[in-house]
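Novice: Curious how this folds, go ahead:
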Amino acid sequence: MMMRKILLLLLALLPAITFAQGFQVNVAGQKQIGMGHTGTGLVQDGASIFFNPGAVVLLPDNSVQAGVSPLVFKSAFNPSGSNDVYDSKSKVATPFSGYAVFGPKASWWKVGLGVYVPYGGLVDWSNNWVGKYALESLNLKAIYFQPTVSIRLNKNFSIGGGFVYNRGSVDLTRAIPLANSSGADGQAELKGSGNGYGWNAGLFIKTDVGLNIGLNYRSKVNTTINNGNAMFQVPASVQANFPQPNTFKAGIPLPSTTTLGLGYKYKEHWLFAVDVNFVKWDVYKALAFDYASNTAALQDTYSPRNYKNAFSYRAGAQYSLPTNWAFRAGGGYIMKAAQDGYVTPEVPDADRYYLTGGVGYKATKNFDIDLSFEYERLMSRTQTTIETQLSGTYKSNVYIPGISLTYHW
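Specialist: Okay, here's the model as predicted:
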């Protein structure tokens, strides 16, 4: 029974890493990050492929752009009943984005391609912290590829959409409470990749008073991991309970998102935006695993989860100078998705606020440089995790600088 509990706790964690609200990265464009992650009601650059495909046809130029937003997640854990504090190691994840937009100028159509990372994470708690049996390290990526078509129906109304292909990968390690002859813990590594499919659609409305209205829907993406590797280093006396080699199958539903955005241009230099984002996290009801090799200790598992839907609220502004400079600022508030009992050390989900800033420079007629920075503060949260009984208080911060380069013609 003890062996079975160990394995259930170990293997139940894999899909959970995808659904912590903290893993919804969405660093899809530097202009939009600088303005508080707003973009659904704006026409700015190729990142509209992500924020609202209906706005792509309104872009004045063809363009190619690429950006990267190095993400540093720092978290501290204070175990219940203790004065000890464990800090995660400083690791830098590198979510990126790339967009290409093409079509005749002032035409009724444009096409594009977007490549971006809406989910991801990189954290390392080391192998000697109190929660090592829950997690030691994690490297997670979900890379979306989105070909897109955008059509202007009349001077005020346009629509767009695109097919989404996801390539996801995960590498997770944790300790197993089975010591060898030298007293060292066993080790487990869960590693796999999979594919998923979905779509992204949007509509964009221009009014005669300078107000733009955007609505965007990004569908759920059902990602399937086939032949994921479960690798174990355990004492020889219990090796038979950890069949090697072994593989597993698992389904991961990345949730749908719906965003309503408003954009308003005031006089010549000011641009304001507000977005309200709704994420349908309640698709994450349970974890289910099908293992290729079973033993009395390792059976196919079904572990219930009860995530809830969540909103985020975003606002930002931009001031443009006639000297080719633009300055941006914004912020927002994100509601937690993980309910009590389901918070894990991959990224301890909690209500959070963030502040952003950015600057853009038009270096030449055809070349733009955009910089952004985001600071995200998670509210401290005291939890006892149902799966592992890890109990304590998490305090976390996220730092995200970014840069993008755009060539347009």
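
Novice: Please make it C-alpha for all contacts and neighbour counts, starting now.
Specialist: Fine.

Novice: Which residue ranges of the stretch 101-250 of the chain form helices?
Specialist: In order along the chain, the stretch 101-250 of the chain carries no helices (DSSP state H, counting those that start in this stretch).

Novice: which helices and strands does the biggest helix by length in the chain pack with?
Specialist: Looking across the chain with DSSP state H, the single longest helix is helix 2-11. Of the remaining helices and strands, none touches helix 2-11 by 3 or more CA pairs under 8 Å, 6 or more residues apart in numbering; DSSP states H and E.

Novice: Mind listing what's buried along that helix?
Specialist: Within helix 2-11, the residues that qualify as buried are 6, 7, 8, 9, 10, 11, counting by 16 or more other CA atoms under 10 Å.

Novice: Here is the second sequence; please produce its structure so I can put it next to the first one:
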Amino acid sequence: MRKLILAIAAALPSAAVAGGYIVPNTNPRDLSMAGSAMAAQDSAGAAYANPAALSKLEGLNVTGGVSLIDFRSTWTDSARIADGQAVTMIPKGAFPFVLFAGYGLKLANGMKLGVGGGVNIPGGGYSFWPGNWPGRYQIVTVDRKVYGMYLTSGLQIMPQVRVGGGLVYYRTTEHLIQGINFLGYDSSAELGTSGGAVSFDLSTEVQPLKTIPLTIGVDYKHQAVQHLSGHGHFDNPPPALQGYGVVDQPATHVLTYPNRLEVGASYQVIPQLLVTAQWTWERFHVYKSDVFNGGLGFSLAVNRDYKNGYTLRLGGEFQALPQLKVRGGILRDISPVRPETLDPTLPEANVWAGALGVGYEVMPGLQVDAAYFHAFYDTITAAGADQAFPGTYDTRANIWSLAVSWKTDLLQRRK
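Specialist: Predicted coordinates for the structure are as follows:
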């Protein structure tokens, strides 16, 4: 019985909108181009996407925005364990935000320097199943948020070459609810943990030929091994079992945010049209298992056995009017999750996604950007003889994003 509080922890993680528990870049310009614009950064958001591009800023640049994520999955009883019924997650929005500031200036030696910082939510998961659904003893609720905080800089060492990098701090919070059946006595348990770790970012951006408007960018973010700690709570357990460890107790586990490598390119086809492409690789094979340690001296290891994931992206931006830009993008994400370890805490699969967006310059220096992103997950069926809760999952996700950007070179003109 003492292991029960650890068993509920084994339900983590939950589904995200991209591979593993990675969340797309919700900055509207990036989102509307399906995350393909790493080699075409033009705002303070480069502090996250590609720090080398901060050296292209002239003066002060600030970007802030918020998004709405609608993620839901429908489980179908394809194994006929619950009369063939289908259950859909409870609709509940998540609201990730972005906030970045950067400043760029020219140095006396002809080089350009840019510095930036900010915060966003690059990872997480959001699953809310009905409290009485057949899989409630696997999971009811998972709410995970991975906050990313960045302090980065970029240096243009010659007109066609930029380098950048800096510090990254990831901070994760998790909340889990799971039903428990104590020999016919229905109860539930909750687990809440949090913790963080420091990582780093390295990037570069080059224009191979002066006469060809082609830019190539590379960005690498190192893994962050986070040590999370918190408490487990049983809701109204049977009094007869409280003496067997079915009591509130501390719990800890280690969560690794994976290494990420991104290689992208942008090409100015004509003055009005920019085309972008990108490949993203995520080293999720480090996520082999969840190991949870309880305050009563017991531990539990849960197999995850992720493989590495990757994403192919293509996007474009068109200057339709002097003050209006329209954008679009598509992607194909290859999930790191294996069908053999699939369960309702992680109803994930390979994804096709498309996005649209606009940017409108309200006045010189002030711009509003908006984007819409839709992800079509491949239908996937839990497989394997050891699958604790078989079934088929059909998943969709929508993201709406809105941001305001402001820039000025006033501070430079005063010098």
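
Novice: hang on, the earlier thing: which one of the buried residues of helix 2-11 of the first structure is nearest residue 387 of the first structure?
Specialist: residue 9 (5.9 Å; CA to CA).

Novice: Now do the residue of the second structure most remote from its centre against residue 298 of the second structure, distance only.
Specialist: For the second structure, the largest distance from the centre (CA atoms, centre = their mean) belongs to residue 240, which lies 42.9 Å off. Distance, residue 240 of the second structure to residue 298 of the second structure, using CA to CA, to the nearest Å: 21 Å.

Novice: Please apply the same query to residue 88 of the second structure.
Specialist: Taken as CA to CA, the span from residue 88 of the second structure to residue 298 of the second structure is 35 Å.

Novice: What sits closest to the equivalent of residue 152 of the first structure over in the second structure if chain neighbours are left out?
Specialist: Matched by TM-score structural alignment, residue 152 of the first structure corresponds to residue 156 in the second structure. Sequence neighbours aside, residue 162 is the residue nearest to residue 156 of the second structure in space, at 4.2 Å (criterion: CA to CA, 6 or more residues apart in numbering).

Novice: can you check residue 304 of the second structure too?
Specialist: Using CA to CA, 6+ apart, the closest residue to residue 304 of the second structure is residue 289 (4.6 Å).

Novice: Check residue 3 of the second structure too.
Specialist: residue 298 (6.7 Å).

Novice: Please apply the same query to residue 406 of the first structure.
Specialist: residue 65 (4.1 Å).

Novice: residue in the second structure matching residue 254 of the first structure?
Specialist: Counting by TM-score structural alignment, the partner of residue 254 of the first structure is residue 257.

Novice: Its match: how many residues sit nearby?
Specialist: Neighbours of residue 257 of the second structure under the rule other CA atoms under 10 Å: 29.

Novice: So it sits against residue 227, correct?
Specialist: No. The pair residue 257 of the second structure / residue 227 is not scored as a contact, 11.0 Å apart, by CA atoms under 8 Å.

Novice: Could you work out the end-to-end span of stretch 61-76 of the first structure for me?
Specialist: Rule used - CA to CA; the end-to-end distance of stretch 61-76 of the first structure is 46 Å.

Novice: now the strands for the stretch 251-400 of the first structure?
Specialist: 257-266, 270-279, 286-291, 301-304, 310-320, 325-334, 352-362, 367-384, 391-408 (DSSP state E, counting those that start in this stretch).

Novice: just to revisit the earlier point, if I look at the residue nearest to residue 156 of the second structure, how far off is residue 60 of the second structure?
Specialist: Taking CA to CA, one finds residue 162 of the second structure at 19 Å from residue 60 of the second structure.

Novice: What residue in the second structure is paired with residue 177 of the first structure?
Specialist: So, by TM-score structural alignment, residue 177 of the first structure is matched to residue 181.

Novice: Please name the nearest non-neighbouring residue to that match.
Specialist: Residue 181 of the second structure sits nearest to residue 187 (CA to CA, 6+ apart), 6.2 Å away.

Novice: What of residue 399 of the second structure?
Specialist: Per CA to CA, 6+ apart, closest to residue 399 of the second structure is residue 69, 4.5 Å.

Novice: what about the residue mapped onto the one you found from the first structure, how many neighbours?
Specialist: Counting by TM-score structural alignment, residue 69 of the second structure corresponds to residue 71 in the first structure. Number of residues near residue 71 of the first structure (other CA under 10 Å) recorded here: 22.

Novice: How many residues are close by residue 245 of the second structure?
Specialist: 14.

Novice: thinking again about what came up before, look at residue 162 and residue 60 of the second structure and report which has more neighbours.
Specialist: Taking other CA under 10 Å, residue 162 of the second structure and residue 60 do not tie; residue 162 has more neighbours (25 against 22).

Novice: pretty sure the more buried one contacts residue 50?
Specialist: No. Applying CA under 8 Å as the test, residue 162 of the second structure and residue 50 come out as separate, 10.4 Å apart.

Novice: any shared contact partners between the two?
Specialist: residue 204 (CA atoms under 8 Å, 6 or more residues apart in numbering).

Novice: follow-up on the earlier one: can you tell me how far the residue nearest to residue 3 of the second structure is from residue 287 of the second structure?
Specialist: Residue 298 of the second structure is 21 Å from residue 287 of the second structure, by CA to CA.
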